[in-house]
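Visitor: just coords:
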């Protein structure tokens, strides 16, 4: 299975990759650091099984990435889980309306972040 992690902060991307591999080591991970690179990568190869998307991105933010992906029939069925430090309920609602299947708050405690990601993956049938 292939996962795309979109996060502009290298440490956050690394922690997300670690948490994902603890949930399911079968994921082959690609990391990009902005929304523009995510869209380019997805246009070039649309064979990802999962996208883990930060909202606060340079160039093209996560909301715009969600809008673009939901408008492309060949990408609209790829599950997207938003990872964000945002605590706004309106951001969670907006991401769901734009097609995200889950929202995981970036926690300072890795164990909490991992548990939330694991729960979200399981709820969406994305664990082996």
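Guide: Right, received. Where do you want to start? As the structure is a computational prediction, the values presented were derived from the model and not from experiment.
Visitor: okay, CA-based contacts and neighbour counts for the rest of this
Guide: Will do.
Visitor: mind checking the SS state of residue 51?
Guide: The three-state label for residue 51, taken from DSSP: H, G, I helix; E, B strand; the rest coil, comes out as strand.
Visitor: That one contacts residue 76, doesn't it?
Guide: No: with contacts defined as Cα atoms under 8 Å, residue 51 does not count as touching residue 76, sitting 11.2 Å away.
Visitor: Give the helix, strand or coil label for residue 100.
Guide: When states are read from three-state DSSP, the local structure at residue 100 comes out as coil.
Visitor: Count the residues that sit near it.
Guide: A count of neighbours around residue 100, defined by other Cα atoms under 10 Å, yields 24.
Visitor: Name the nearest residue to it, ignoring sequence neighbours.
Guide: Distances taken as Cα to Cα, 6 or more residues apart in numbering place residue 80 nearest to residue 100, at 4.9 Å, with adjacent residues excluded.
Visitor: putting a second one here so we can go through both:
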């Protein structure tokens, strides 16, 4: 079964999580490009093509952590969904939080999925495999600009 590679913007401030996510996604055929930014302000600048991101391509999917410096994931999500140029971009909350309030708020603010980061590499690899099948074979993403 052939999958369609997509570009992902990872918004994550924890270096260990970044390495783990890049490693696991690197083993999957899902991603042809994964860009990483480390806080909410940087994520919005990237998505809006501001400053050093003037030539950045619009990603097909955003993986957004909740707890970050400068702007948290909820603030980023809210700003994205209020911006006509960004509101259609699919956002998956990828976080360590298992709090029901965070799940409810994510969906209420416009996230299309909420995934709790698994703590071990083997389980995380399995989650990424299922994620890959869904986002490349089941779901249709908008074409990147």
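Guide: Received the coordinates, thanks. This structure is a prediction, so every number in the text was calculated from the model and none was measured.
Visitor: between residue 51 and residue 76 of structure 1, who's got more neighbours?
Guide: Neighbour totals were compared for residue 51 of structure 1 and residue 76, and residue 51 leads with 22 against 16 (other Cα under 10 Å).
Visitor: For the residue positioned nearest the centre of structure 2, give its distance to residue 112 of structure 2.
Guide: If you average the C-alpha coordinates of structure 2 and look for the closest C-alpha using Cα atoms, centre = their mean, you land on residue 63, 0.9 Å from that point. Distance of residue 63 of structure 2 to residue 112 of structure 2, computed by Cα to Cα, to the nearest Å: 11 Å.
Visitor: Then residue 104 of structure 2?
Guide: Distance of residue 104 of structure 2 to residue 112 of structure 2, given as Cα to Cα: 12 Å.
Visitor: from memory residue 31 of structure 2 sits against residue 21, does it?
Guide: No: the pair residue 31 of structure 2 and residue 21 does not pass the contact test of Cα under 8 Å, sitting 11.5 Å apart.
Visitor: Common neighbours of the two, please.
Guide: Between them, residue 31 of structure 2 and residue 21 share no neighbouring residue, with contact defined by Cα atoms under 8 Å, 6 or more residues apart in numbering.
Visitor: Quick check: the aligned residue in structure 1 for residue 77 of structure 2 vs residue 26 of structure 1, distance?
Guide: By TM-score structural alignment, residue 77 of structure 2 lines up with residue 66 in structure 1. When Cα to Cα is the yardstick, residue 66 of structure 1 and residue 26 of structure 1 sit 25 Å from each other.
Visitor: neighbour count winner among those two?
Guide: More neighbours surround residue 66 than the other of residue 66 of structure 1 and residue 26, with 24 against 14 (other Cα under 10 Å).
Visitor: Could you tell me which residues touch both of residue 63 and residue 112 of structure 2?
Guide: Counting by Cα under 8 Å, 6+ apart, the shared contacts of residue 63 of structure 2 and residue 112 are 91, 92.
Visitor: Please, where are all the helices along structure 2?
Guide: With DSSP state H applied, structure 2 shows helices at 15-26, 40-48, 73-82, 100-108, 121-133, listed in chain order.
Visitor: Compare those and report which one is nearest to residue 56 of structure 2.
Guide: When the helices of structure 2 are compared by Cα to Cα, helix 40-48 sits nearest residue 56 of structure 2, at 6.7 Å.
Visitor: That closest one vs structure 1, mean deviation?
Guide: In the superposition with structure 1, the average deviation recorded for helix 40-48 of structure 2 is 0.5 Å (mean Cα distance after the TM-score superposition for structure 1).
Visitor: what span of structure 1 lines up against that helix?
Guide: Counting by TM-score structural alignment, helix 40-48 of structure 2 sits on residues 35-43 of structure 1.
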